[in-house]
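J.: for reference, the sequence and a predicted model appear below.
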Amino acid sequence: MTARHLSYPDHARAVMALGLPLVGGHLAQFLIGLTDTMMIGWYGAEELAALTLAHSAFFTLFLLGAGVAWAVMPLVASYAARDDQVMIRRATRMALWLSLIFCALSAPVLWFSGPLLRLLGQTEGVAANAQIYLRIALFGMAPALGMLVIKSYLAGLEHTRIVFWVTCLAAALNVGFNWVLIFGNLGFPALGIRGAAIASVLTHGVSLAGCIAYARARLPEHNLFVRFWRPDWEVFVQVFRLGWPIGLTNLSEVALFAGSAVLMGWLGTVPLAAHGISVQLATAAFMVHMGLSNAATIRAGNAFGRGDADHLARGAWTVLALSAIASLLTVALFLLAPAPLVGAFLDPDDPDRAAIVASGVTLLAVAALFQLVDGAQVVALGVLRGVQDTRVPMWMAAFAYWGVGMPAALGFGFWLGWGGPGVWLGLVLGLAAAAVLLLARFWGRTLPRFHNTAATA
């Protein structure tokens, strides 16, 4: 049976077979940051507040650089559909080049992050601790982005299980690294937030090494690192053109959440700590939608490479439905068991525990509101990237996040005096606006144009 004749249940099974390892890989990757947050939360509330800001700053830059890595996924999927092995290699190599260039450009921002955070209104102690973390974490940027490029290459070829297992191994090692380096076990000194940063760098390195080892062993025909030093400017430009709008779209969204962390910092250490925990929980749910979005990108890329419009449309509906089901399950969890979820991040003897839990429970109730729209907007982005439509979606997302979301967060949180819940309601509006605009883009313009192109080909 060809892809053109797949039924919706067939699409659902195919998406689940491809997407579940990607979901698991994203969740395992998320656990690297989650274990940092939980263990630092046990170490101290002030360190947790600093780590919240440091993670926001690091991942703001990381996701900007991730644009070229994620561009590899639709390109490789499209080239694989055409059986063009040479272009698979060329695109992946140049994405690695672009990632290394980005790492060099981002290093000064991470190194001098303390003064930047103080300019944004953060306290001296929080800014200093965040800078300590980021000066170490910058050495993990190159392996983290390199790993993402190789993972996107493997996922585009539908080698998704290895992505899952390598990332699971790295997440497990990160727990051990944190236990040793944060708290000073096995004869090591207790390094606190420095230990969390070192553990993350080591973990990113292990992930990269595992993915490269698999690629060299199982896909030797691509020879990704043979004569790696040789430039390929034509493909360099191609990957950059597709990747920079993805990176800026990532930046728009992650900066929205980083900006919300700054706003919560203005409200005090307790609201900021509660925000950090709630963001971690909401991000865990988002990883499910991200994995489904990646599956949508791969399958849309294959449909694009074959010129199969029916496969593209059915696949998009299927992924949206699966994302909606995942959202409803998350809503139930956030509304029925918020206190144990928030409390798991905190030392039982922390004097601020009760206040942080109370604030976090309220924020999770608001987070339940944006699950459906958050899933819908990231799946829409995934499908659009699969057909290499990235520039207009970039502008749509930027408008939704910053033209709607951030002004609403300021208005509800400070002008109306609703505090932390008001800031989060602003996030809900921004994500909802993005979902509406991006879905309208796909169903109203991109898909009809693809139908017309496929019909005349």
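T.: Ah, there it is. Quick caveat: nothing in here was measured; it's all calculated off a predicted structure.
J.: all contacts plus neighbour counts: C-alpha atoms, from now on.
T.: Fine.
J.: pull up the gap between residue 63 and residue 247, please.
T.: Separation of residue 63 from residue 247 (CA to CA, to the nearest Å): 6 Å.
J.: distance between stretch 330-346 and the chain's centre?
T.: Between the centre of stretch 330-346 and the centre of its host chain there is 21 Å, according to CA atoms, centre = their mean, to the nearest Å.
J.: in it, what's buried?
T.: Neighbour-count burial for stretch 330-346, with 16 or more other CA atoms under 10 Å as criterion, is recorded at 330-331, 334-335, 338-339, 341-343, 345-346.
J.: quick check: the two most widely separated of these?
T.: When these are compared pair by pair using CA to CA, the two farthest from each other are 331 and 346, 22.6 Å apart.
J.: returning to what we had before: include distance to residue 180 and secondary structure when you put the buried residues of stretch 330-346 into JSON lines, please.
T.: Conversion of these to JSON lines gives the following (distance: CA to CA, whole Å; DSSP: H, G, I helix; E, B strand; the rest coil):
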{"residue": "330", "distance to residue 180": "33", "secondary structure": "helix"}
{"residue": "331", "distance to residue 180": "36", "secondary structure": "helix"}
{"residue": "334", "distance to residue 180": "32", "secondary structure": "helix"}
{"residue": "335", "distance to residue 180": "35", "secondary structure": "helix"}
{"residue": "338", "distance to residue 180": "30", "secondary structure": "helix"}
{"residue": "339", "distance to residue 180": "29", "secondary structure": "helix"}
{"residue": "341", "distance to residue 180": "25", "secondary structure": "helix"}
{"residue": "342", "distance to residue 180": "24", "secondary structure": "helix"}
{"residue": "343", "distance to residue 180": "23", "secondary structure": "helix"}
{"residue": "345", "distance to residue 180": "18", "secondary structure": "coil"}
{"residue": "346", "distance to residue 180": "19", "secondary structure": "coil"}
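J.: closest to residue 308 out of these?
T.: Compare each of the buried residues of stretch 330-346 with residue 308 using CA to CA and the shortest gap goes to residue 330, at 33.5 Å.
J.: from residue 339, how far out is the closest one?
T.: Here the distance between residue 330 and residue 339 works out to 15 Å (CA to CA).
J.: now swap in residue 156 and tell me
T.: Distance of residue 156 to residue 339, given as CA to CA: 39 Å.
J.: and residue 334, what does it touch?
T.: Taking CA atoms under 8 Å, 6 or more residues apart in numbering as the definition of contact, the neighbours of residue 334 are 364-365, 367-368.
J.: which other residues reach whatever helix or strand residue 410 lives in?
T.: Under DSSP states H and E, the secondary-structure element containing residue 410 is helix 406-410. Taking CA under 8 Å, 6+ apart as the criterion, the residues outside helix 406-410 that touch it are 256, 259-260, 263, 422-427, 429-430.
J.: one more structure, for comparison:
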Amino acid sequence: MTTRPDSPGSRTSCTDSDSRFRRELRRIALPVTLQFLLQSSFSVIDQIMIGQLGTVSVAAIGIAANFIGLYNTLVSSTAGAASIILAQSIGARNPQQSGKAFYSSLAIMTVVSFAFAAVCGFAPAAIMGLYSSDPATVGAAAQYIRIYALGFIPQVVENIIAVYLRCTDAAKVPLYAGIGAAVTNTGLNLVLIFGTPLTPALGIRGAAWASTASQFVACLAVLAYFLRARHAGRMPDGAAHPEWELRPGVYRDRQGLRTFAAVLTPMVAGDFLWQLGNNVYASVYGHVGTMAMAAMTLINPLTTLVFGALAGLAQAALLMVGRRLGEGDADGAYATGRRLLRDGFLASLAIGVIVVLLRGPYVSIFDVDPEVRDTTRGILIVFAVLFPLRVVNMIMSSGILRSGGKTNYIMAISLLGTWCVGVPLGLLSAFALHWPIVVVYAMVSQEEAAKFLISLPLFRSRRWMHRLASGQGADSMQ
């Protein structure tokens, strides 16, 4: 039977759909957004404290953060692949598929964490030398990254458990763990960076130790909750339905491995290539000069903060759209995606205006050279103008398009946007034309325009829709 759009049954259906949308958005997006905002707020405080150490220390942490970003990308991409399958498996009531996605991803992420920790432990100066030609900056960054790498392994455990908890409507747990980690990081920064009457001032090494300790706090918090939930057979607060139980296991059968690899491989490759492009950008900024690199580092806390304000929409898009695909509701998945894109765009416009208005007071709190402050203010204007485009791309690429599991689309978008537009324009403007860093940043950011022009038609075509977790196996929803 077909219900007319203007019939009472249709109105009831729309009301139910709106109610479900709002309920899911609160459960998923709000805790994730609060977690990102709180972490970003503490990051701003941390950056202010580190900023008191001088331009070299600010630049050193900036180049270290770019290599750490490569590691974070591999870990988050693997967790993201698991979340795609978990979301659809939950929609299809398939706990066996959920367990395989969870434990297979955990095994892969553990191997990656050991590899990166070893590299950072044995050759930190060689790695940091790729980002800067300033010996003082490289030396400080090497000290920082060697200590920071000790937190890689607990970060892996926290990451994959947090993904599962969000998929089962227990997103408040990672939020609380994130709050505890952020408070720990900030408190230890105060003690370790500047010292006390009883303890020495460790400077940049103190910042690294504080970050590592906070990773352990977050890991222990979510792990304790997870183990308690596993022992009880469901979430302690009753958030997860018993049919969603996470069953132990890894992918061993050919079909399961093929499905998991089809989601994981393009996703990791695309995200890694995108992050590698960001590292090329960082190398460009670093070789433009230490002042330029310091200015790019100073924008990070604020830009992370404003992205965090809308990060929950991308996570909500992945899980909400993925669940509807798992249920076989293609129209509902598309409508949910459209609504999230609209909300994200409107919110980003308002936030961009706020960034422009607050750029002066924000920059004035850092104890850096006047040239760095002026440059940072200019970069923030460019960021604010392009912010709505970045948010729409984030929701589409990190959420909607990924939810169908066709992550080869995301890889293609990253390749074309980053390596065919952003990287060439960055190298050309910095090394051939010798333009100032603000203009170089504006040229590099044109990758967002390229990604949008590719992603929007793809979203409208619905070719990204793919059902991974149906009872009979993967099927197309076109």
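T.: Right, received. Where do you want to start? Please read all numbers here as calculations on a predicted model, not as lab measurements.
J.: list the TM-score for the superposed pair.
T.: Overlay of the two chains. TM-score (TM-score structural alignment, normalised by the length of structure 1): 0.90; 447 aligned residues with a CA RMSD of 2.7 Å.
J.: quick one: the helices in the stretch 1-150 of structure 1?
T.: 8-43, 45-81, 85-111, 113-119, 124-137, 141-156 (DSSP state H, counting those that start in this stretch).
J.: pick out the most distant pair among the contacts of helix 406-410 of structure 1.
T.: Counting by CA to CA, the most remote pair of the contacts of helix 406-410 of structure 1 is 263 and 429, 16.5 Å apart.
J.: report the contact partners of the aligned partner of residue 261 of structure 1 in structure 2.
T.: Under the alignment (TM-score structural alignment), residue 261 of structure 1 maps onto residue 282 of structure 2. Taking CA under 8 Å, 6+ apart as the contact definition, residue 282 of structure 2 lies against 63, 66, 131, 293.
J.: helix or strand for residue 282 of structure 2, which one?
T.: Counting by DSSP H and E, residue 282 of structure 2 is part of helix 254-288.
J.: and the equivalent of residue 218 of structure 1 over in structure 2, how far from residue 84 of structure 2?
T.: Using TM-score structural alignment as the criterion, the counterpart of residue 218 of structure 1 in structure 2 is residue 229. With the distance defined as CA to CA, residue 229 of structure 2 ends up 22 Å from residue 84 of structure 2.
J.: next one: residue 103 of structure 2
T.: Going from residue 103 of structure 2 to residue 84 of structure 2 by CA to CA gives 14 Å.
J.: repeat that for residue 465 of structure 2.
T.: Relative to residue 84 of structure 2, residue 465 of structure 2 is positioned 12 Å away (CA to CA).
J.: quick one, which of those two is more surrounded?
T.: Set side by side, residue 465 of structure 2 and residue 84 show more neighbours around residue 84, with 31 against 25, by other CA atoms under 10 Å.
J.: tell me which residues touch the aligned residue in structure 1 for that one, please.
T.: With TM-score structural alignment defining the correspondence, residue 84 of structure 2 maps onto residue 74 in structure 1. Contacts here follow CA under 8 Å, 6+ apart; on that basis residue 74 of structure 1 touches 156, 297-298, 300-302, 385-388.
J.: in helices, which of those appear?
T.: Counting by DSSP state H, the members of the contacts of residue 74 of structure 1 that fall within helices are 156, 297-298, 300-302, 385-386.
J.: ok, so of these, who is nearest residue 68 of structure 1?
T.: Using CA to CA, those come closest to residue 68 of structure 1 at residue 385, 11.8 Å.
J.: the closest one against residue 299, yeah?
T.: No - with contact defined as CA atoms under 8 Å, residue 385 of structure 1 and residue 299 do not form a contacting pair (10.7 Å).
J.: ok so, going back, mind putting the buried residues of stretch 330-346 of structure 1 into a markdown table with distance to residue 14 of structure 1?
T.: Output for the buried residues of stretch 330-346 of structure 1, formatted as a markdown table (distance: CA to CA, whole Å):
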| residue | distance to residue 14 of structure 1 |
| --- | --- |
| 330 | 23 |
| 331 | 26 |
| 334 | 29 |
| 335 | 31 |
| 338 | 33 |
| 339 | 37 |
| 341 | 32 |
| 342 | 35 |
| 343 | 38 |
| 345 | 36 |
| 346 | 40 |
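J.: what does residue 423 of structure 2 align to in structure 1?
T.: Aligned against structure 1 by TM-score structural alignment, residue 423 of structure 2 finds its counterpart in residue 406.
J.: so how far is residue 258 of structure 1 from that match?
T.: Noted for residue 406 of structure 1: a distance of 11 Å to residue 258 of structure 1, by CA to CA.
J.: which residue of those two possesses the greater neighbour count?
T.: Residue environment comparison for residue 406 of structure 1 versus residue 258 gives the larger neighbour count to residue 406, 25 against 22, counting by other CA under 10 Å.
J.: how close does that one sit to residue 116 of structure 1?
T.: In this structure, residue 406 of structure 1 lies at 20 Å from residue 116 of structure 1, with CA to CA as the measure.
J.: then residue 132 of structure 1?
T.: In this structure, residue 132 of structure 1 and residue 116 of structure 1 are 13 Å apart, going by CA to CA.
J.: ok, those two, which is more surrounded?
T.: Comparing residue 132 of structure 1 with residue 116 by other CA under 10 Å, the one with more neighbours is residue 132, at 20 against 14.
J.: tell me the contacts of the residue mapped onto the more buried one from structure 2?
T.: Taking TM-score structural alignment for the superposition, residue 132 of structure 1 sits opposite residue 143 in structure 2. Under the criterion of CA under 8 Å, 6+ apart, the contact list for residue 143 of structure 2 reads 124, 204-205.
J.: how about residue 273 of structure 2?
T.: Residue 273 of structure 2 sits next to 414-415 when contact means CA under 8 Å, 6+ apart.
J.: switch the cut-off to 10 Å
T.: The neighbourhood of residue 273 of structure 2, defined by CA atoms under 10 Å, 6 or more residues apart in numbering, consists of 70, 73, 267, 279, 411, 414-415, 418-419.
J.: lovely, talk soon.
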